[in-house]
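> whatever this is, show me its structure:
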Amino acid sequence: MPLSLVPPALPQFAAAAPSTPLGPFADSAVAWTTWVTLMGFVGLTALALLAVGPAAARTAPDAVPNLTVRLARAAVVIGLLAVPAVLTDLAHGAAESGGYDYAAAWNSLYDGSNDGRLSGLEVTFSLLGAVLLAPLTVRRIAAGRGRRWLLGAGLTAGTVALGTTKFPDKTPDDWGRTAFETLMWMLHLIGGGVWLGGLAGLLLVALPGALPGPLAAAQRTAFWSATLRRFSAWAMGCVAAIALSGLFLYWEHVDGPTQLLTTMYGRVLGVKILIFGGLLLLGMFNQFWLHPRIEALRAAGDQRPLTTVLLRTFPVVVGVEVLLALAVLFVAPFLHGSARNQAYQADLAKHATTGGAGAAAGDTRPLPKLAAKQATASTWAWGTTETLAVIALMVGGYRVSGNLSRRRTGAIAPTPASQPVPEAG
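Predicted structure coming up:
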């Protein structure tokens, strides 16, 4: 996106170059735990509701209770863990000595301030989501008609809890800009939660014991084929949401690629982008090689190679994706401030007048900051073009992977199970 802001003139003097440390490791670890629990709950619940449940209902109905129970139990545990994670984050922020003041954190919930209300909603809806999914940890209830309603209600509660982390905590001066920024954050967080938490859920489903033992081999393969296809569709939508919201946040906080190397914010963001790129590469491997291969082997009726792919290759790839996802969430809390302001403040210090009052030792005046960027007609044009390009790329990729599945399926003639088909290259 093009820039639309001319930096203000440099003052006659400035303070020394600002320090932009990464911050204490403990702070980021606490924040990481909060993000993992909140986003993990959303992803696990969404996977059960949107991919695994519908796929199992169509291909292997007897497996629906087992799969629901496994994912619901994991979601309940992580939803309950979100409550102490959020309180720990609040306690760390409330402690003046750098420790943890849990009493102050608890008292801050619903204390009448906007921050208190948002923190209270975050804790309340995290707990509510876990309570709503708790009945689904019982197989008899998981097999009932209320399964989808409980999953939908739990997903809504978890999404609200996640959203409160980026809801405005004060009345905005510019409602339009604030609403758009909040929307971008919601796309970023919810898209990330559904995709990254869903990957963890797939790993749980791929582990032994998720599918009932008596289930026919044909049903197992049909289930995996349908599940992976449904999850792929949702995952590509999430990638589009993350990419588009990430482009906006990049435009808002970074003035050009050079700041990815010259500022601390940019370097941390660069690491995050590299890890995210690794996730995309593995996702492409799944989408364009592994999933079409599984689909072709399923259609061929050969169970041995398919079992090998599912029990070895697929969990390993997804496990690596989960580790990269956790790494992305760990890096994110180190993003402090803005690359634009860090570069601007460093430039002020570089051009400071020698011996000026601002450069004197002990100067505690607040460092100047650039005004927020303002979108112009050109900005909206570029943003619209980027949006259309990302959507076209995701839709095109999904269609191409489907065509690959059909071609591989047509290339392998169905054979009896006693005559296994060699694995496709």
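
> only C-alpha atoms for contact and neighbour calcs from this point on.
Noted.

> in the lengthiest helix in the chain, what's buried?
Once the chain is assigned using DSSP state H, the helix that runs over the most residues is helix 217-253. Applying a neighbour-count criterion of 16 or more other CA atoms under 10 Å, the buried positions in helix 217-253 are 217, 219-248, 250-253.

> what's the answer for stretch 96-114, then?
In stretch 96-114, residues buried by neighbour count (16+ other CA under 10 Å) are 100-102, 104-106, 108-109, 114.

> could you pull up the residues touching residue 314?
Contact partners of residue 314, counting by CA atoms under 8 Å, 6 or more residues apart in numbering, are residue 290.

> any idea how far residue 238 lies from residue 79?
Distance check for residue 238 against residue 79: by CA to CA, to the nearest Å, it reads 21 Å.

> sorry, that was for residue 22
Residue 22 sits at a distance of 29 Å from residue 79 (criterion: CA to CA).

> these two: which has the busier surroundings?
Taking residue 22 and residue 79 together and counting by other CA atoms under 10 Å, residue 79 has the greater number of neighbours (29 against 16).

> next up, the contacts around the more buried one.
Going by CA under 8 Å, 6+ apart, the list of residues near residue 79 reads 37-38, 41, 126-127, 129-130.

> what about stretch 376-385, distance to the chain center?
Remark: stretch 376-385 is offset 26 Å from the chain centroid, using CA atoms, centre = their mean, to the nearest Å.

> can you check stretch 313-328 too?
Relative to the chain's own centre, stretch 313-328 is displaced by 13 Å; criterion: CA atoms, centre = their mean.

> ditto for stretch 389-402
Centroid separation for stretch 389-402 versus its chain: 20 Å, with CA atoms, centre = their mean.

> quick one: residues in contact with that stretch.
Contacts to stretch 389-402, defined as CA under 8 Å, 6+ apart, come from residues 232-233, 236-237, 240, 243-244, 287-288, 292.

> biggest separation within these, which pair?
Largest separation among the contacts of stretch 389-402 by CA to CA: 244 and 292, giving 27.1 Å.

> and the angle for the helix or strand where residue 388 lies with helix 217-253?
With elements taken from DSSP states H and E, the one containing residue 388 is helix 377-411. Here helix 377-411 points in a direction 160 degrees away from that of helix 217-253 (axes from the mean of the first three to the mean of the last three CA atoms, to 10 degrees).

> how far does helix 377-411 sit from the chain's center?
Counting by CA atoms, centre = their mean, helix 377-411 is centred 20 Å from the centre of its parent chain.

> sequence B follows; please return its structure for comparison with A:
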Amino acid sequence: MPVSDPSPGFPLLPTAPAPSTPLGPFEDSAVAWTTWVTLIGFVGLTALALVVAGPAARRAGAAALTATTVRLARAAVVLGALAVPAVLTDLAHGASQSGGYDYGAAWNGLYDGSNDGRLSGLEVTLILAGAALVAPLTVRRTAAGPARRWLLAAGLGAGAVALGTTKFPDKAPDDWGRTVFETAMWMLHLIGGSVWLGGLAGLALIALPGAVAPAARGAFWPPALRRFSAAAMSCVAAIALSGLFLYWEHVDGPGQLVSTMYGRVLGVKILVFGALLLLGAFNQFWLHPRLEGLRAAGDLRPLRTVLVREFPAVVAVETLLGAAVLFVAPFLHGSARNQAYQARLAEHAGGAAALGDLPKLPAKEVSTSTWVWGTAETLAVLAVMAAGYWLSGVLARRRTATAVPLAEEDLVEA
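Purely as a prediction, here's the structure:
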């Protein structure tokens, strides 16, 4: 998107080193990280069970469907239950006047009549309701029954809205159009990250022994990975597009990625996200086509080797990188635009003023060129994602077509 710098002129006063923007207390970010991990993990695991693992497990048999559903549901319920004290701890830390934790004030603040109280109350209520809806699926009989899909869908809906309350506006906006668009971008960012990162953690759980029987792995994993690839690429597109909008809104050019604290933290987040993309490309263009070829050849031994050694290791690294992204995100305070603007004001004022006491820039104005650039970026991201998914499918079909079936004695030996 086009870059603009609407900063007004500065008075010609003696200069001094501008104060640096604080990174923020580590404790605050650690508490926020716990909240994000539990909320995003619940949504991601539930979405994986509903959209990816369930349809793939049906092909592998009823036992695989039951086992994968129970494992993912148990992990989702644990995260949903942990999200409640995590959210309350975050609220208690913010409510404390001494920097500690005032749980009484946090609890009394839920549904206290203010918009903040309503949103906080909905966050706690809905994530608890989502965990309660998924809880019956931790029992094998219910996980194999017809209610499985409806319980997962209802739990996912409750968890997604609970996650969204963290970014819903807490007062009536002056510009409804812009606020609705910003909220939609945040929802794309959060839901996309949840399905992708939470799904990676879920795949790592399913890859552990006991979820899918060895005889069913060949029927389960290729379609499961193909489905997850489609979901993950859609999530990457959503994250990229919403991230570009947030970058345009908070950063005035690449120079602020190194000159402001917000930009440096965002730069670290972008680097970690880039590493995640590289690992995802490795899965998409090498590991998944290889699994398709092994399955077509009936090669159970190498397939098991790939699943046990290579695939879980890559997914575990991706999950850790995803957790790192969530850990870095709470350090993003304010915006690079305001930090650069206030630093220049403080510098020209002799460095005497604190950054928090200085004025802030108004929000960027949306122009025709903004929509043109935004539309072009959207089309480009969608084209790249679609081309990548198509190319990985071509590679998988080529490996399947060139696979040489094993002899019967080789299968018996495997």
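
> care to give me the TM-score?
Structural agreement between the two chains, given as a TM-score (TM-score structural alignment, normalised by the length of structure 2), stands at 0.96; 410 aligned residues with a CA RMSD of 1.7 Å.

> returning to what we had before: would you mind getting the average deviation of the helix holding residue 388 of structure 1 from structure 2?
Comparison of helix 377-411 of structure 1 with structure 2 after fitting gives an average deviation of 0.6 Å (mean CA distance after the TM-score superposition for structure 1).

> okay, and that helix goes to which residues in structure 2?
Mapped onto structure 2 with TM-score structural alignment as the criterion, helix 377-411 of structure 1 occupies residues 368-402.

> what's the match for residue 223 of structure 1 in structure 2?
Residue correspondence, TM-score structural alignment: residue 223 of structure 1 in this structure matches residue 220 in structure 2.

> now do the helices in the stretch 1-150 of structure 2.
For the stretch 1-150 of structure 2, helices defined by DSSP state H, counting those that start in this stretch occupy the ranges 26-47, 54-60, 62-95, 103-109, 115-134, 140-143, 148-164.

> and the angle for the third one with helix 115-134?
Helix 62-95 of structure 2 and helix 115-134 meet at an angle of 160 degrees, taking the same axes, to 10 degrees as the criterion.

> give me the mean distance between helix 62-95 of structure 2 and structure 1.
Compared with structure 1, helix 62-95 of structure 2 is 0.5 Å away on average (mean CA distance after the TM-score superposition for structure 1).

> can you check the first one too?
After superposition onto structure 1, the average distance of helix 26-47 of structure 2 to its aligned residues comes to 0.3 Å, using mean CA distance after the TM-score superposition for structure 1.

> what do we get in structure 1 for residue 357 of structure 2?
Using TM-score structural alignment, residue 357 of structure 2 pairs with residue 366 in structure 1.

> give me the buried positions along stretch 82-99 of structure 1.
Along stretch 82-99 of structure 1, the positions that meet the burial threshold by neighbour count (16+ other CA under 10 Å) are 82-94.

> export these to a markdown table and tack on distance to residue 67 of structure 1?
Conversion of these to a markdown table gives the following (distance: CA to CA, whole Å):
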| residue | distance to residue 67 of structure 1 |
| --- | --- |
| 82 | 23 |
| 83 | 25 |
| 84 | 27 |
| 85 | 27 |
| 86 | 29 |
| 87 | 31 |
| 88 | 32 |
| 89 | 33 |
| 90 | 35 |
| 91 | 37 |
| 92 | 37 |
| 93 | 39 |
| 94 | 41 |
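
> residue 150 of structure 1: which of these is nearest?
Nearest to residue 150 of structure 1, judged by CA to CA, of those is residue 82 at 19.0 Å.

> quick check: the closest one touching residue 34?
Yes: taking CA atoms under 8 Å as the definition, residue 82 of structure 1 is a contact partner of residue 34 at 6.2 Å.

> what is the neighbour count of the closest residue to residue 29 of structure 2 other than its chain neighbours?
When the adjacent residues along the chain are set aside, residue 29 of structure 2 lies closest to residue 330, with 5.2 Å between them (CA to CA, 6 or more residues apart in numbering). By the measure other CA under 10 Å, the count of residues near residue 330 of structure 2 is 19.

> how about residue 330 of structure 2, what's its match in structure 1?
In structure 1, the residue paired with residue 330 of structure 2 according to TM-score structural alignment is residue 333.

> now do the contacts for its match.
By CA under 8 Å, 6+ apart, the contact set of residue 333 of structure 1 is 28, 31-32.

> what about it, is that helix, strand or coil?
Secondary structure of residue 333 of structure 1, reduced to three states by DSSP: H, G, I helix; E, B strand; the rest coil: helix.

> do you know how far it is from residue 17 of structure 1?
Distance from residue 333 of structure 1 to residue 17 of structure 1, counting by CA to CA: 23 Å.

> from residue 234 of structure 2, how far off is the nearest residue to residue 79 of structure 2 once chain neighbours are set aside?
Once its chain neighbours are removed from consideration, residue 79 of structure 2 has its nearest residue in residue 38; the separation is 5.0 Å (CA to CA, 6+ apart). Taking CA to CA as the criterion, residue 38 of structure 2 is separated from residue 234 of structure 2 by 22 Å.

> residue 210 of structure 2 too?
If you measure residue 210 of structure 2 against residue 234 of structure 2 using CA to CA, the figure is 30 Å.

> with residue 408 of structure 2 instead?
With distances defined as CA to CA, the gap from residue 408 of structure 2 to residue 234 of structure 2 amounts to 41 Å.

> do the same with residue 87 of structure 2
Using CA to CA, one gets 28 Å for the distance from residue 87 of structure 2 to residue 234 of structure 2.

> next: residue 68 of structure 2.
With the distance defined as CA to CA, residue 68 of structure 2 ends up 23 Å from residue 234 of structure 2.
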